[in-house]
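Asker: with the sequence up front, the predicted model follows.
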Amino acid sequence: MGDALQPAAGRLTLERGSFVPPPGYDDVTNYAYRGPNEVPRLKVHYVPDLDAVGGLDAALKNYQAHVVKFLLAQVESATPAPTQRGDLTTETLVFTFPGTGPNDPYDRYRERCGIGRFPKGAGFQIEYVTSAEDAASEGVFETVLSSVRLVGEAAPGGKAPPGFVRRQAGAVTLAVPVELQPPTSFHFVREEDGSKARLTVAIAGSADDARALLEEHLKGLGIVPEQVAALAQAPAALARAVWKAPRHSSKGDVARTFCHQVKPVKDAHVVVLGEATADWHDRLLGDFDRLIDSSSEGWR
């Protein structure tokens, strides 16, 4: 998609298509872009109200304390004061941390973290992780950090620089190195007074990939193998499947409604999964159908 990325308000635009997330749901997708060996990797977090978490300085200090405690990080640098990058106000943190075991491809890693604030108070955090020896990481990080914009705002310079592609990560867009693969599943949650619904959109390349993804999901719900095979095979998977079953939790078994459907689109298959507490049965199915319908548009 690259420079052609034109996200519309309320629509999540991917590399090959788009869909409309259900209204009233929080986007809890892990927007992580990964290299073939997990590094380099880039994570993006959107913060609707940066002041609600203490502001720019507090957010960076809290993250620094977290990585020192849990990653055994050695801090190399932290900006002494906010830096202005066009309309963005940013602070940065650079640290190294050790690998976690014998299967790690590198003994030591470096993360460059940037936290930014938009003029009206929303913010974001990006985390770019490479091997500690990666000499190009600083330049890549600076390009990514300076490129972050809210959906609907013009990209700096009008297009992504060479070697980068512009991608949407929820409420923001940014320039991402072309070799980093985007996420293939997107998650949305709504909670009110003990009621909860969750919708997931996953993109599979082939019918076999879609079936494997659906089978894994159903097994995770504790569905017996015979039912898994029946639910995941076409043509059943191409129609909306709905069933009720208890979901085990720390509070005991909770009655839930589950649904799923596989929708073929051009050169891909969209797998939509839904789950809700039993009192939101009708709401879930309405939101599910709207999500399925919206995935018809934009695929190429």
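Answerer: That came in fine, so what should we check first?

Asker: can we go C-alpha only for contacts and neighbour counts from here?
Answerer: Will do.

Asker: so what secondary structure elements neighbour the host helix or strand of residue 276?
Answerer: Residue 276 belongs to strand 268-277 when assigned by DSSP states H and E. Where contact means 3 or more Cα pairs under 8 Å, 6 or more residues apart in numbering; DSSP states H and E, strand 268-277 is packed against strand 195-204, helix 207-220, strand 252-265, helix 281-294.

Asker: which residues does the second one contact?
Answerer: Spelled out, it's helix 207-220. The contact list for helix 207-220, computed with Cα atoms under 8 Å, 6 or more residues apart in numbering, reads 203-204, 225, 228-229, 232-233, 262, 269-271.

Asker: quick check: residue 270 touching residue 185?
Answerer: No. Counting by Cα atoms under 8 Å, residue 270 stays clear of residue 185, with 9.7 Å between them.

Asker: here's the one I want to compare it with:
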Amino acid sequence: MSKSKKNNSASPDEKASDVSAKDLQQRPAGPHKQTLSDSLIETSQDLAVRSFRWYLLFPVLIFALAFVLDKQLFIWRFPDYYLRTASYISYEHKIQLMDEMELYLRIPPDQRKKVLVMFGNSRTTSFNNAYIDANHPDWILYNFSVPGGTADYFCYMLEEFQERNLRPDFVFFAVTPQGMNATPSIAMDEVMLNGLSTGFILRNFTRYNVSDVSNYAAKELFWTYQYRPKLKVILERWKNHSEGARELRYFNAITQYNLLQNRGSVPYGDGNAPEQNPD
């Protein structure tokens, strides 16, 4: 009796081995295919990927391609074949002119001339510093006039003066009244694109028309929309071994030279200068 009880009480390891052997005998021949629950392999991210409409990326790809191709027209010296304005040179020079004036203002007042700053538009850009030198020898003029100069540009430059603690002795404004109307009769985008920082425009966003801001954004992103190259102009400047392009480079070089020599002014050439007698 005791012997039969001993045989019936098998150890757990022996039972496990018996079950494993029994299961193996009942399994069908061939490879065993185990089925996993969908909850273990399916996630919400998988559903999002399958439901995403990949064709929605097509406009984004077109935009990126257009953006890259747009910038190809501005590599090397190719812009010389289609640019029809050099006003950006005057805007770029004003930053250098500010540095020059800052160095001059560091000289003690009793050892330098009084500093006169002029803000204006293309008309005052041609003001000849020789008049100041001849009639007011104790003064020196720094001309910050730019083509299309408007009040927002003057405000931006004065903020730069304040940030640098620049204190000229006198500031003269020759404003463009057409640019101060509720509906300006002059183009505002030239100053916005060439003379103002993006931060300044964002800070004063509510002071601009929606059309001005949208036009600024479009021209800032796509330069061909800003400068609008024309095939007719390109072909014309390509003639005679790029004679037209070389003439534009010469004109730009002369403009830069005059801006440097005359502290921001571009006076008329000899024989074409009108009489200047503000008195």
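Answerer: Looks like it arrived, so ask away. Remember, it's a predicted structure, so these values are computed and weren't measured experimentally.

Asker: let me see the TM-score of these two.
Answerer: Once superposed, chain against chain, the TM-score is 0.25 (TM-score structural alignment, normalised by the length of structure 2); 123 aligned residues with a Cα RMSD of 6.4 Å.

Asker: hmm, back to that, of residue 270 and residue 185 of structure 1, who's got more company?
Answerer: residue 270 (24 against 16; other Cα atoms under 10 Å).

Asker: so who does the more buried one touch?
Answerer: 201-204, 210, 262-264, 295.

Asker: hmm, back to that, out of the helices and strands packed on strand 268-277 of structure 1, nearest to residue 90 of structure 1?
Answerer: Closest approach to residue 90 of structure 1 among these (Cα to Cα): strand 195-204, 31.9 Å.

Asker: mind giving me the packing neighbours of that closest one?
Answerer: Packing partners of strand 195-204 of structure 1 (3+ Cα pairs under 8 Å, 6+ apart): strand 185-192, helix 207-220, strand 268-277.

Asker: contacts for that strand?
Answerer: In contact with strand 195-204 of structure 1 (Cα under 8 Å, 6+ apart) are residues 184-191, 210, 213, 268-277, 279-280, 284, 288.

Asker: right, and the helix or strand after the helix or strand residue 95 of structure 2 falls within?
Answerer: Residue 95 of structure 2 belongs to helix 87-105 when elements are defined using DSSP H and E. Scanning forward in sequence from helix 87-105 of structure 2 by DSSP H and E, the next helix or strand is strand 114-119.

Asker: so which elements touch that following strand?
Answerer: Right, strand 114-119 of structure 2 is packed against strand 139-143, strand 170-173 by 3+ Cα pairs under 8 Å, 6+ apart.

Asker: okay, buried residues for stretch 6-21 of structure 2 please.
Answerer: Within stretch 6-21 of structure 2, not a single residue qualifies as buried, counting by 16 or more other Cα atoms under 10 Å.

Asker: next one: stretch 284-293 of structure 1
Answerer: Result for stretch 284-293 of structure 1 [16+ other Cα under 10 Å]: buried residues 284-285, 287-288, 290-292.

Asker: still on that earlier bit, so which of the helices and strands packed on strand 195-204 of structure 1 is nearest residue 147 of structure 1?
Answerer: When these are ranked by proximity to residue 147 of structure 1 (Cα to Cα), strand 185-192 comes first, at 22.5 Å.

Asker: which strands or helices does that closest one pack on?
Answerer: strand 26-27, strand 195-204.

Asker: if you set the cut-off to 10 Å instead, what comes out?
Answerer: strand 26-27, strand 195-204, strand 268-277 (3 or more Cα pairs under 10 Å, 6 or more residues apart in numbering; DSSP states H and E).

Asker: quick one: the second one to strand 252-265, angle?
Answerer: In this structure, strand 195-204 of structure 1 runs at an angle of 30 degrees to strand 252-265, with axes from the mean of the first three to the mean of the last three Cα atoms, to 10 degrees as the basis.

Asker: buried ones in strand 195-204 of structure 1?
Answerer: 196-204.

Asker: now those residues as TSV including distance to residue 78 of structure 1?
Answerer: Below are the buried residues of strand 195-204 of structure 1 laid out as TSV (distance: Cα to Cα, whole Å):
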residue	distance to residue 78 of structure 1
196	40
197	40
198	38
199	38
200	37
201	37
202	37
203	38
204	40
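
Asker: from these, which two are the most distant?
Answerer: 196 and 204 (26.3 Å).

Asker: longest helix of structure 2?
Answerer: Longest helix of structure 2, by residue count under DSSP state H: helix 231-261.

Asker: which elements pack onto that helix?
Answerer: Using 3+ Cα pairs under 10 Å, 6+ apart: helix 231-261 of structure 2 touches helix 87-105.

Asker: pull out the buried positions in the helix it packs on.
Answerer: By 16+ other Cα under 10 Å, the buried positions in helix 87-105 of structure 2 come out as 87, 89-91, 93-94, 97-98, 101-102, 105.

Asker: gap between the closest residue to residue 275 of structure 1 other than its chain neighbours and residue 249 of structure 1?
Answerer: Excluding its sequence neighbours, the residue lying closest to residue 275 of structure 1 (Cα to Cα, 6 or more residues apart in numbering) is residue 258, at 4.5 Å. To residue 249 of structure 1, residue 258 of structure 1 is 16 Å away according to Cα to Cα, to the nearest Å.

Asker: for residue 117 of structure 1, same thing?
Answerer: 38 Å.

Asker: with neighbour numbers in mind, choose between the two.
Answerer: The neighbour comparison of residue 117 of structure 1 against residue 249 (other Cα under 10 Å) goes to residue 117, with 23 against 8.

Asker: right, and the more buried one touches residue 146 too?
Answerer: No. If you go by Cα atoms under 10 Å, residue 117 of structure 1 and residue 146 don't touch, sitting 11.7 Å apart.

Asker: between the longest helix of structure 2 and strand 139-143, how many degrees?
Answerer: 160 degrees.

Asker: thinking again about what came up before, take the helices and strands packed on strand 195-204 of structure 1 and write them to JSON lines, including distance to residue 164 of structure 1.
Answerer: What follows is these, written out as JSON lines (distance: least, Cα to Cα, whole Å):
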{"stretch": "strand 185-192", "distance to residue 164 of structure 1": "22"}
{"stretch": "helix 207-220", "distance to residue 164 of structure 1": "28"}
{"stretch": "strand 268-277", "distance to residue 164 of structure 1": "24"}
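
Asker: winner for burial among these?
Answerer: Per residue and on average, the most neighbours among these fall to strand 268-277, with a mean of 23 (mean count of other Cα atoms under 10 Å).

Asker: if I pick the spatially closest residue to residue 170 of structure 2 that is not a sequence neighbour, what's in contact with it?
Answerer: Leaving aside its chain neighbours, residue 170 of structure 2 sits nearest to residue 116 (4.9 Å; criterion: Cα to Cα, 6+ apart). Counting by Cα atoms under 10 Å, 6 or more residues apart in numbering, residue 116 of structure 2 makes contact with 132, 139-143, 168-172.
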